[in-house]
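Colleague: no sequence on this one, just coordinates:
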């Protein structure tokens, strides 16, 4: 069934009232949290949300607490009107666009720290990042009160951090990951891809190619060490500098793995010029 046009909310109270009415009518409500700068990858999340529930809420909030002091918060791409057009075209029911003062009112002093899955990988290079993510996502889930929330698998460590926070805090919401959408040449869609110049954009698909080669080797029973060493060399040759990490981890706990005896992921973060790219692929 189709619904009326996109509703916009900037405050929690009217949004909650609307969601409560939907749920009271028996509608399943799906939340897709975003930081805006929407692209086709986000739109696959919206389409998946529409397939899984009667009502879809998309949030747009560039969260200051998950950016480090040297990171690109002020430069992070923002185009709210274009984002709202895309959400309306995608059939989203409500857009939630809180101001920073709505999310973090004066004297806000609570942070959520998740252990275990935050350690290593991006956690090692972005101190405080996952605390910012866990805090804002917990707030969004509490504010919107959806039945289900969707997150892209491109930020795989983030997905596991959110799953852990939801489980540990008994939040009454289901978390689902959605596979990464890619360009035809394999590059994972990302709002930060717009920072790549033509030469860097031509080199960027090597990241996915290297991850896929390592995953194939692991699926054939090879050990991780030699595959990762060769992968690092290939990324360096393609101009990735620095390669922050290239690792094989357990797909549920993120514990390091030498052989893919359980579901595993190959994960990487590396710079092309000034642009930090992350990606991951499942093994098998």
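Modeller: Perfect, thanks for sending it. Nothing here was measured: the structure is a model prediction, and the numbers come from that model.

Colleague: drop to CA atoms for contacts and neighbour counts, all remaining ones
Modeller: Will do.

Colleague: Let me see the ranges of the helices in the stretch 51-200 of the chain.
Modeller: 80-89, 100-103, 122-125, 129-144, 156-168, 198-203 (DSSP state H, counting those that start in this stretch).

Colleague: The first one: how far from the chain's middle?
Modeller: Translated: helix 80-89. 19 Å (CA atoms, centre = their mean, to the nearest Å).

Colleague: go on, the second one?
Modeller: In terms of CA atoms, centre = their mean, the gap separating the centre of helix 100-103 from the centre of its chain is 21 Å.

Colleague: Next, the buried residues of it.
Modeller: Of all the residues in helix 100-103, those buried under the rule 16 or more other CA atoms under 10 Å are residue 103.

Colleague: quick one: contacts for the residue nearest to residue 253 when sequence neighbours are not counted?
Modeller: Leaving aside its chain neighbours, residue 253 sits nearest to residue 117 (6.3 Å; criterion: CA to CA, 6 or more residues apart in numbering). Going by CA atoms under 8 Å, 6 or more residues apart in numbering, residue 117 touches 157, 160-161, 253-254.

Colleague: take a look at this one as well, against the first:
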């Protein structure tokens, strides 16, 4: 596995592969890799001749008072994990390599970026869209893979690629969960032992809401309210719990068949997100 830190080195490596007619898959990450990240690499290996992974903790997607400085970083361990799963190239740039000191350009997907996580973290998705667009320009992959746990993020990236005519196929990969049902996340390392016992209840709330809808309940506001109460009683501070249409993340209505349940809640200082996508069978 090559590990490189500059855009010029990256482009030289990509050029060699392109001249050989090889396809390229890209997995952007912020490091502190877990089994969910490695699943992305595994899927990528089956879809392209070469796999590029980036590790870059993007300052532009962290707000004031968020955990940019304390975000878990484990570069040595990450490199070992990526080497073991057959990554061809690790791109490990410094902030100064990604952002010019006088950068004036940002990418924003209007509307959707201000909902859900965007409402709680103003500017977050502007930072995500900007860095992903830049990384796509640097790597110029054929396909890019993202975890479905960050469903709003994935939707925003899909819209950005469509609107800007970026020639990258976006592939979403199913969420990898712990045995308890807790979605794997780099931020799970913040949880105390007591909190880790409570954290799976976020997924339990999603499963209960899905079961209620599939059983015929269509009062989505009531389902959202009950889920919020359950999370609050379990020790969470609920940010949002929403029944949405999966295609555009707008609030679901009774006639909608393809749904996604989006949830975010704090447990202590740790913010957890999760979702479940499903379809209502035709009667």
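Modeller: Perfect, I can see it now. None of these values were measured; they are calculated from a predicted model.

Colleague: Drop the TM-score for these two in here.
Modeller: Here the TM-score for the pair of chains, by TM-score structural alignment, normalised by the length of the second structure, is 0.96; 278 aligned residues with a CA RMSD of 1.1 Å.

Colleague: Would you mind confirming that residue 257 of the second structure makes contact with residue 279?
Modeller: Yes. Applying CA atoms under 8 Å, one finds residue 257 of the second structure in contact with residue 279, separated by 5.4 Å.

Colleague: Alignment lookup: the residue nearest to residue 253 of the first structure to the second structure.
Modeller: Residue pairing (TM-score structural alignment): residue 117 of the first structure is matched to residue 112 of the second structure.

Colleague: Equivalent analysis for residue 225 of the first structure, please.
Modeller: Matched by TM-score structural alignment, residue 225 of the first structure corresponds to residue 221 in the second structure.

Colleague: Please work out which residues outside whichever strand or helix holds that match touch it.
Modeller: When elements are assigned from DSSP states H and E, residue 221 of the second structure belongs to helix 220-234. Contact with helix 220-234 of the second structure is made by 198, 201-202, 205-206, 209, 212, 237-238, 240-243, 252, as judged by CA under 8 Å, 6+ apart.

Colleague: and the residues you listed, which of them are in strands?
Modeller: Cross-referencing the contacts of helix 220-234 of the second structure against strands under DSSP state E gives 237-238, 240-243.

Colleague: hmm, which of those are the buried ones?
Modeller: Using 16+ other CA under 10 Å, the buried ones in these are 237-238, 240-243.

Colleague: how about the aligned residue in the second structure for residue 96 of the first structure, what does it touch?
Modeller: Alignment note (TM-score structural alignment): residue 96 of the first structure maps to residue 91 of the second structure. Residue 91 of the second structure is in contact with 3-6, 10, 52-55, counting by CA under 8 Å, 6+ apart.

Colleague: Not counting sequence-adjacent ones, nearest residue to residue 203 of the first structure?
Modeller: In space, residue 203 of the first structure is closest to residue 238, 6.3 Å off (CA to CA, 6+ apart).

Colleague: number of nearby residues for the closest residue in space to the match of residue 96 of the first structure that isn't next to it in sequence?
Modeller: With CA to CA, 6+ apart as the criterion, residue 91 of the second structure has its nearest non-adjacent residue at 4.5 Å, and that residue is residue 54. Residue 54 of the second structure has 21 neighbours, counted by other CA atoms under 10 Å.

Colleague: so what corresponds to residue 54 of the second structure in the first structure?
Modeller: Alignment note (TM-score structural alignment): residue 54 of the second structure maps to residue 59 of the first structure.

Colleague: so its match touches residue 32, yeah?
Modeller: Yes. Using CA under 8 Å, residue 59 of the first structure is in contact with residue 32, at 6.4 Å.

Colleague: Distance check, residue 16 of the second structure against residue 2 of the second structure.
Modeller: Distance, residue 16 of the second structure to residue 2 of the second structure, using CA to CA, to the nearest Å: 13 Å.

Colleague: again with residue 123 of the second structure
Modeller: 33 Å.

Colleague: Of the two, give the one with the bigger neighbour count.
Modeller: Neighbour comparison, residue 123 of the second structure and residue 2: the larger count goes to residue 123, with 18 against 13 (by other CA under 10 Å).

Colleague: which residue lines up with the more buried one in the first structure?
Modeller: Residue correspondence to the first structure (TM-score structural alignment): residue 123 of the second structure is matched to residue 128.

Colleague: I'd assumed residue 68 was in contact with that match.
Modeller: Yes. Counting by CA under 8 Å, residue 128 of the first structure touches residue 68, with 7.3 Å between them.

Colleague: Buried ones in stretch 15-32 of the second structure, by neighbour count?
Modeller: For stretch 15-32 of the second structure, by 16+ other CA under 10 Å, it's 23-28, 30-32.

Colleague: what span of the first structure lines up against it?
Modeller: By TM-score structural alignment, stretch 15-32 of the second structure lines up with residues 20-37 in the first structure.

Colleague: Run the chain-centre distance for that stretch.
Modeller: With CA atoms, centre = their mean, you get 18 Å for stretch 20-37 of the first structure.

Colleague: From one end of that stretch to the other, what's the distance?
Modeller: Terminal-residue distance, stretch 20-37 of the first structure (CA to CA): 28 Å.
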